[in-house]
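In: My questions are about this predicted structure, shown below with the sequence.
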Amino acid sequence: MLRGYLPAIVFLVLGGAVGVLFSVLNTLVGVKSKPIQSKNDPYECGIPSEIQSRFRFGISFYLIAMLFILFDIEVLFLYPVAMNLREYGTFALIEISVFVVLLFVAFIYVWRRGALEWR
């Protein structure tokens, strides 16, 4: 029983040991610098951020993000079937066609409701 898990256990132990070793080496050998204010300021894409920490995103940002994740994950389910379509046969092709049509209908519904409009 243990022999089946032995390579995975060895891999996890060695990976953890390498992580701990690198952290210890970084603490011992790494350059130690004094903290300065400019290192603690928010910084993104090469431009210092001027946005307040309490900046609020509009609801449309979250709505579009959730819709993107929803449709992205649904399309991801097509990949395994597409890779083995010959093995699954005609039934899988019909089922995937129905899935894509329903996905398209849902997209049209969301689009017509104005959920993709940036406000």
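Out: Alright, I've got the coordinates.
In: From here on, just use CA atoms for contacts and neighbour counts.
Out: Noted.
In: At which residues are the strands of the chain located?
Out: With DSSP state E as the criterion, the chain has strands at 43-44, 47-48.
In: count of residues packed around K32?
Out: Summarising burial for K32: neighbours were counted as other CA atoms under 10 Å, giving 9.
In: And the one 3 residues further on, by the same measure?
Out: Under the neighbour criterion other CA under 10 Å, P35 is assigned a count of 8.
In: Okay, one more to line up with it:
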Amino acid sequence: MEIYLKLLLMLIFSLLIPLGMILLQKLLSPKLTDYGDKLKPYESGEVPITDAWIRYPIRFYIVAFLFLLFDIETAFIFPFAVVFKRLGLFAIIETFIFIFILLIGWLYLYRKKAYKWE
């Protein structure tokens, strides 16, 4: 029971200390009412020409997704390549199944023309 009391006290203090710091900052900080130029985006000391919130085409997100997909593939294949000689036949078959599934995904994206930039 004593260990639960210590855990409860630690939980209470871990919540009270950050909340107290936030409250103290709100009470002691100077109050700014005129934000003016502070809310404008900073562009290397230059006056902003256009709005900083531009919309990126969905194409960039598809390319980023493809990069992550094949980056994760590399993260899974690299450890296999390091210990290739020590693995048994079952692990080698599993790796080829993994590569085959990735190949199916690559062919699907190729047929959907995800690799063509237009």
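Out: Done, it's in. Note that the structure is a prediction, hence the values are computed from the model and not measured.
In: Fetch the TM-score of the aligned pair.
Out: Once superposed, the chains reach a TM-score of 0.55 (TM-score structural alignment, normalised by the length of structure 2), with 110 aligned residues with a CA RMSD of 4.1 Å.
In: quick one on the thing from earlier: of all the strands of structure 1, which one is nearest G58 of structure 1?
Out: strand 43-44 (20.2 Å; CA to CA).
In: mind checking how far V13 of structure 1 is from E44 of structure 1?
Out: 36 Å (CA to CA, to the nearest Å).
In: More neighbours: those two, which one.
Out: Taking other CA under 10 Å, V13 of structure 1 and E44 do not tie; V13 has more neighbours (12 against 8).
In: What's the separation between that one and L2 of structure 1?
Out: Distance, V13 of structure 1 to L2 of structure 1, by CA to CA: 15 Å.
In: which residue is nearest the centroid of structure 2?
Out: Against the mean C-alpha coordinate of structure 2, by CA atoms, centre = their mean, the closest residue is L68 at 10.3 Å.
In: JSON lines please, covering the strands of structure 1 and showing distance to Y62 of structure 1.
Out: Below are the strands of structure 1 laid out as JSON lines (distance: least, CA to CA, whole Å):
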{"stretch": "strand 43-44", "distance to Y62 of structure 1": "20"}
{"stretch": "strand 47-48", "distance to Y62 of structure 1": "24"}
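In: These: which one's closest to V81 of structure 1?
Out: Checked against CA to CA, the stretch from those lying closest is strand 43-44, at 39.4 Å.
In: ok, S29 of structure 2 - how many residues close by?
Out: With other CA under 10 Å as criterion, S29 of structure 2 counts 8.
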